[in-house]
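J.: Pasting a predicted model and its sequence here:
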Amino acid sequence: MTTIVQQIVSRDIEAVIIYESEQVIAFADHDPINYGHILICPKEPYESFIDLPALVHDEIQVVARDLYSRIVNKFNPDGISFIQNNGKCNELDHYHLHIFPRFDGDQFGWLSSDIGIQSIEVLRESLSGL
């Protein structure tokens, strides 16, 4: 089974491509948080962050840095967010890094679990041995 990203790479699915090289492609998210929401992906179907070869990872970071500046210049946002999901949270089954402009009042948010604010001691214990 080919991933959506592979279908974009092969031009079986139309996308607004912002960047493309031998190893990496970046394109507009079809369901954007805000205009300027871009996915940066390896062309090969690596599933998670840990699967990425170092050279591909490094190119994705260079592209993300460049797109950051371009998004700031184009949209003048209040901030920029990066999100990258793995495992069951990766709906595409293909590594992708979201980068998108943020604006006051855009209603994109972070919903924490019910564990609440933790003391330093609890956090230290929970991460011991990591």
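T.: All right, it came through fine.

J.: Could you use CA atoms for every contact and neighbour count after this?
T.: Fine.

J.: need the longest helix for this structure.
T.: helix 54-75 (DSSP state H).

J.: Quick check: next helix or strand after that helix?
T.: strand 79-84 (DSSP states H and E).

J.: need the strands for the protein, in chain order.
T.: For the chain, applying DSSP state E gives strands covering 17-20, 24-28, 38-42, 79-84, 97-102.

J.: Relative to residue 4, which of those strands is closest?
T.: Residue 4 lies closest to strand 38-42 among the strands of the chain, at 10.9 Å (CA to CA).

J.: Can you name every helix or strand that that closest one contacts?
T.: Packing partners of strand 38-42 (3 or more CA pairs under 8 Å, 6 or more residues apart in numbering; DSSP states H and E): strand 24-28, helix 54-75, strand 97-102.

J.: hold the first one in mind and look at this next one:
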Amino acid sequence: MDGCVFCQIISGEVPGHLVLETDDLVAFLDARPVFKGHVLLVPRTHLETLPDLPAGQRDGFLAAAQRLATAVKDALGAQGSFVAINNTVSQSVPHLHLHVVPRTKGDGLRGFFWPRTKYGDGEAAAYAERLRDALANG
């Protein structure tokens, strides 16, 4: 897609530090990492969000994410990783990308990047019902 920096990295128009390439996927270092070794996994085809990912690519996408989560531990000495996907909101580049961020106890990253909230009386059941209905009708 014209103007998509991830598509430009995939095509080689923009340099990127590639760490994994398959027929369907590319993974490269994030230019603005949370921690050094922060990797982005993207499909070669321009897709904007996770719901856009074709069913035939889901297993390969998740398998590559697993490989990357293992690699940040093995290669970088991380104790674990934070794996996340933003869909539209907080998605700085509108091309599906999965973050694999190396983590070590005491690294300063506290839980998620947003404040937590609590459900009021009966709210959790109501939210769960709304989601079940959407899943049943979707």
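T.: Good, I have the coordinates. All of these numbers come straight from a predicted model, not from anything done at the bench.

J.: Report the TM-score for the pair.
T.: Between these two chains, after superposing, the TM-score reads 0.88 (TM-score structural alignment, normalised by the length of the first structure); 128 aligned residues with a CA RMSD of 1.7 Å.

J.: on that earlier part again, run through who's touching the longest helix of the first structure.
T.: The set of residues external to helix 54-75 of the first structure that reach it, using CA atoms under 8 Å, 6 or more residues apart in numbering, is 19, 23, 24, 36, 40, 41, 42, 77, 80, 99, 100, 101.

J.: Any buried residues in stretch 97-106 of the second structure, and which?
T.: The neighbour-count check on stretch 97-106 of the second structure (16 or more other CA atoms under 10 Å) flags 97, 98, 99, 100, 101, 102, 103 as buried.

J.: That one corresponds to what range in the first structure?
T.: Mapping stretch 97-106 of the second structure onto the first structure (TM-score structural alignment) gives residues 96-105.

J.: which outside residues touch that stretch?
T.: 33-42, 64, 68, 71-72, 75, 77-85.

J.: Please repeat the previous calculation with a cut-off of 6 Å.
T.: Stretch 96-105 of the first structure is touched from outside by 36-41, 77-84, with contacts defined as CA atoms under 6 Å, 6 or more residues apart in numbering.

J.: PyMOL command to pick out the buried ones of these?
T.: A single PyMOL command selects the buried members of the contacts of stretch 96-105 of the first structure (16+ other CA under 10 Å):
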select buried, resi 36+37+38+39+40+41+77+80
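
J.: ok, back up a step: how about JSON lines for the contacts of helix 54-75 of the first structure, with distance to residue 53 of the first structure added?
T.: Below are the contacts of helix 54-75 of the first structure laid out as JSON lines (distance: CA to CA, whole Å):
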{"residue": "19", "distance to residue 53 of the first structure": "19"}
{"residue": "23", "distance to residue 53 of the first structure": "11"}
{"residue": "24", "distance to residue 53 of the first structure": "12"}
{"residue": "36", "distance to residue 53 of the first structure": "27"}
{"residue": "40", "distance to residue 53 of the first structure": "15"}
{"residue": "41", "distance to residue 53 of the first structure": "12"}
{"residue": "42", "distance to residue 53 of the first structure": "10"}
{"residue": "77", "distance to residue 53 of the first structure": "32"}
{"residue": "80", "distance to residue 53 of the first structure": "26"}
{"residue": "99", "distance to residue 53 of the first structure": "20"}
{"residue": "100", "distance to residue 53 of the first structure": "24"}
{"residue": "101", "distance to residue 53 of the first structure": "27"}
